[in-house]
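predicted model, plus sequence, below.
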Amino acid sequence: MKLLFRFVFCLLCLLLPAAAFAQVDINHADAKTLAESLSGVGLVKAEAIVAYRKANGPFARVEDLGKVKGIGSKTIEANRDAIVIVEGTPETPPPMYRGP
């Protein structure tokens, strides 16, 4: 029984960090992905992020999310570690990394 417990515990320790550090690219993610990935951001706010991005171009900094109606500094700070900025517009995503 102890062996089973240790196995399950080790498995959880390996899997939880990956879920805790999931990141979302706010310049390319669709509204559904944003809503599922960001704390305090539902579908309405996520759609506002996508609409702002389409009207004004890609976000240059995480703080630029504050320009979107309904997104405040508390929401930005709560999600800072989950947000990444990838260059390129949503219509032309950056090329895939192919390795050496």
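Looks like it arrived, so ask away. Just so it is clear, the structure is predicted and the values come from calculations on it, not from any experiment.

from here on, just use CA atoms for contacts and neighbour counts.
Will do.

for this protein, longest helix please?
When every helix of the chain is counted residue by residue (DSSP state H), the longest turns out to be helix 2-20.

ok now it, how far from the chain's centre?
Using Cα atoms, centre = their mean, to the nearest Å, the distance from the centre of helix 2-20 to the centre of the chain it belongs to is 24 Å.

after it, next one along is what?
Heading C-terminal from helix 2-20, the first helix or strand you meet, by DSSP states H and E, is strand 24-25.

please, where are all the helices along the protein?
2-20, 31-37, 43-56, 73-79.

nearest residue to the residue nearest the centre of the chain in space, please, no chain neighbours.
With distances taken as Cα atoms, centre = their mean, residue 24 lies nearest the centre of the chain, 2.2 Å away. Once flanking residues are discounted, residue 24 sits nearest to residue 83: 5.2 Å by Cα to Cα, 6 or more residues apart in numbering.

another one to put next to it:
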Amino acid sequence: MRPWLGWVGVALLCVSHAVHALEINQANEAELDSIKGMGPSLSAKVLQARVQGPFTSWRDLMQRVAGIRHNKARQFSEQGLTVNGQAFDFKK
């Protein structure tokens, strides 16, 4: 077996994980709708709130968008959603 194949596999895993990340400040309606638990109504609220400016943190998102609280934030983050490049910190 060729030892470099192991590194190629690891690199592919890293790249495929990065592909699943979705930044809420850049996501379009279809991308937001694709997140389990988001739905068209919540996607519309996110896009409407985002018109005022990008979300700076998960806390900012939860304050500005009715319907996104701790449990939803955790669910969305586990699916790869980020806010300002950050995953949701479940411990806070």
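That came through fine. This structure is a prediction, so every number in the text was calculated from the model and none was measured.

quick one on the thing from earlier: I figured the residue nearest to the centre of the first structure hits residue 34, correct?
Yes - in terms of Cα atoms under 8 Å, residue 24 of the first structure counts as a neighbour of residue 34; the distance is 7.1 Å.

can you pull the contacts of residue 81 of the first structure?
For residue 81 of the first structure, the contacting residues are 21, 23, by Cα atoms under 8 Å, 6 or more residues apart in numbering.

that one and residue 23 of the first structure, how far apart?
Distance check for residue 81 of the first structure against residue 23 of the first structure: by Cα to Cα, to the nearest Å, it reads 7 Å.

now swap in residue 41 of the first structure and tell me
With the distance defined as Cα to Cα, residue 41 of the first structure ends up 14 Å from residue 23 of the first structure.

and for residue 61 of the first structure?
When residue 61 of the first structure is compared with residue 23 of the first structure (using Cα to Cα), they lie 15 Å apart.

and these two? which has more neighbours close in?
Using other Cα atoms under 10 Å, the more surrounded residue of residue 61 of the first structure and residue 23 is residue 23, with 18 against 11.

residue 66 of the first structure corresponds to which position in the second structure?
For residue 66 of the first structure, the aligned residue in the second structure is residue 62 (criterion: TM-score structural alignment).

that match touches residue 71, doesn't it?
No - judged on Cα under 8 Å, residue 62 of the second structure makes no contact with residue 71 at a distance of 10.7 Å.

quick check on the two: which one has the bigger neighbour count.
Per other Cα under 10 Å, whichever of residue 62 of the second structure and residue 71 has more neighbours is residue 62, with 17 against 10.
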